[in-house]
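K.L.:
How does the following fold in three dimensions:
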Amino acid sequence: MARLTRAESQARTREQLTATAKDLFLRDGYSATSLEKVADEAGYSKGAVYSNFRNKDELCLAVLDRIHEEQVAMITEALVGADDMNGLITAFQTWAERSIGDEAWTALEVEFATNARHNPEVRHELAIRDKAIRDSIAALLTGYAEQFSITLPMSADDAATALLSLGIGLGVQRAIDPSIPVNVLPDVIRLFAGSPTG
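P.N.:
Below you'll find the predicted structure:
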């Protein structure tokens, strides 16, 4: 087996640290998880953490990026094969039932955002990520509106902001009370599409 280059070795270390931090942050929370604990659980020294991440905030941003990538992959997979608006909304609802209100993920997002309120650099990083998500939603809305000849009731950017805000709020509510139905979000998408709600 070929020996890893320095860059490959560092990438593997970073990957393992991110995966371990994700497990710990989701299980124990952001504040309760120290960098020492991440290093120890991953089988590395604390120095290895600092050679890959400037601080715990940067590590948590990497973890959130990983979670968002996983959710995008899940929703993309769910939407593949849906060939009409009804199929798309049904597929989206299936993803939403599984993901919106996940207690560990929701708690991590809220805790980290709350902790970041006094840190302009982290708030800026979160704002960049939030805008990227809104832009992706707006692009999807625009594409599907063109594909299915739908006139959105507001700009795609505003619709994306509304849907993301509703999704975040619904996620927090469902993390507290999982019995709250998720169908309100697909129903709002149906309203945007001019379709009757379920």
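K.L.:
CA only for contacts and neighbour counts going forward, please
P.N.:
Fine.
K.L.:
Need the three-state assignment for the spatially most central residue of the chain.
P.N.:
Geometric centre of the chain, nearest residue: His68, 3.1 Å, by C-alpha atoms, centre = their mean. State at His68, reduced to three classes by DSSP: H, G, I helix; E, B strand; the rest coil: helix.
K.L.:
which helix is the longest one in this protein?
P.N.:
The helix spanning the most residues in the chain, taking DSSP state H as the definition, is helix 120-147.
K.L.:
who's in contact with the next helix or strand after that one?
P.N.:
Downstream of helix 120-147, the first helix or strand assigned by DSSP states H and E is helix 156-176. Identification of contacts with helix 156-176 by C-alpha atoms under 8 Å, 6 or more residues apart in numbering yields 100-103, 106-107, 134-135, 137-139, 141-142, 180-182, 185, 188-189.
K.L.:
So Arg14 versus Val63, what's the distance?
P.N.:
Using C-alpha to C-alpha, to the nearest Å, one obtains 11 Å as the distance from Arg14 to Val63.
K.L.:
Alongside the first, I'd like the structure of this one:
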Amino acid sequence: MPRLTRAEQREETRRRLIEAAGRVFGRLGFEAAPIDVIAEEAGFSRGAFYSNFESKDELFIELVQSHFEAEIETLGRALARIARAEDLAKAVERRYRILGEDSSWCLLTTEFQLYAMRGGRMAGRFAELYEKYRSDLGELIGTHFDRLGIRSSLTPYEFGAAQIALSHGLALQRAANSALDTTLPARALATFVRGALEPREG
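P.N.:
Reported below is the predicted structural model:
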């Protein structure tokens, strides 16, 4: 196997640190997660961390960006498989069933969003990323609404923003009350989708 170039080694180190941070943040939360633990989880030293990231905030921004991009890509594939407008709610329900089983990401983004809104470092960058996520989601929804002939009382952007708010809010409720059924986020989102769509003419 050929040896990695210096640039490839740096990219691999960053990738492993980001993946390790996702696991550590998920366990401990953003503010409570020590940089030393993240570096150790990735198999590196504290020095290796600071050779690649200026701060834990910068690392989280990289993590959230990759997550948002992956979420848009995954949802896009799910929506592309829909052939009829009436199948949208079922597709959304299938896609979001995972939220009922693992609420760690919703907890983490909510924690960082509050941290950023209260003056945390890189608040502006986080706000930009979140707005791009909302816009990309709205654009994706709009594309498939047009393709399927779907009409809604909400704009695609509003539809996407409401979808994010519902999915994250329901995941937080599940985290606070384990007695709630794990399928609640998915079922409630499907109900929202059905209610937000206007009946088709004819």
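K.L.:
Please state their TM-score.
P.N.:
Aligned and superposed, the two chains score 0.86 in TM-score terms (TM-score structural alignment, normalised by the length of structure 1); 196 aligned residues with a C-alpha RMSD of 2.3 Å.
K.L.:
just to revisit the earlier point, and Arg14 and Val63 of structure 1? Which one has more around it.
P.N.:
Legend: neighbour count by other C-alpha atoms under 10 Å for Arg14 of structure 1 and Val63, higher for Val63 (23 against 19).
K.L.:
number of nearby residues for the closest residue to Arg117 of structure 1 other than its chain neighbours?
P.N.:
For Arg117 of structure 1, ignoring the flanking residues on the chain, the nearest one in space by C-alpha to C-alpha, 6 or more residues apart in numbering is Arg123 at 6.6 Å. For Arg123 of structure 1, the count of nearby residues is 17 (other C-alpha under 10 Å).
K.L.:
ok, Arg123 of structure 1 to Asp157 of structure 1 distance?
P.N.:
Taken as C-alpha to C-alpha, the span from Arg123 of structure 1 to Asp157 of structure 1 is 21 Å.
K.L.:
next one: Asn115 of structure 1
P.N.:
28 Å.
K.L.:
Of the two, which one has the most company?
P.N.:
Asp157 (18 against 14).
K.L.:
need the contact list for Val63 of structure 1.
P.N.:
So Val63 of structure 1 contacts 18-19, 21-22 (C-alpha under 8 Å, 6+ apart).
K.L.:
top of these by neighbour count?
P.N.:
Sorting the contacts of Val63 of structure 1 by how many neighbours each has (other C-alpha under 10 Å) puts Ala21 first, at 27 neighbours.
K.L.:
How about the secondary structure of the nearest residue to it once chain neighbours are set aside?
P.N.:
Once flanking residues are discounted, Ala21 of structure 1 sits nearest to Val38: 5.6 Å by C-alpha to C-alpha, 6+ apart. Three-state call for Val38 of structure 1 (three-state DSSP): helix.
K.L.:
you'd agree Val38 of structure 1 is up against Phe25?
P.N.:
No. Using C-alpha atoms under 8 Å, Val38 of structure 1 is not in contact with Phe25, being 9.3 Å away.
K.L.:
What count of nearby residues applies to Pro199 of structure 2?
P.N.:
11.
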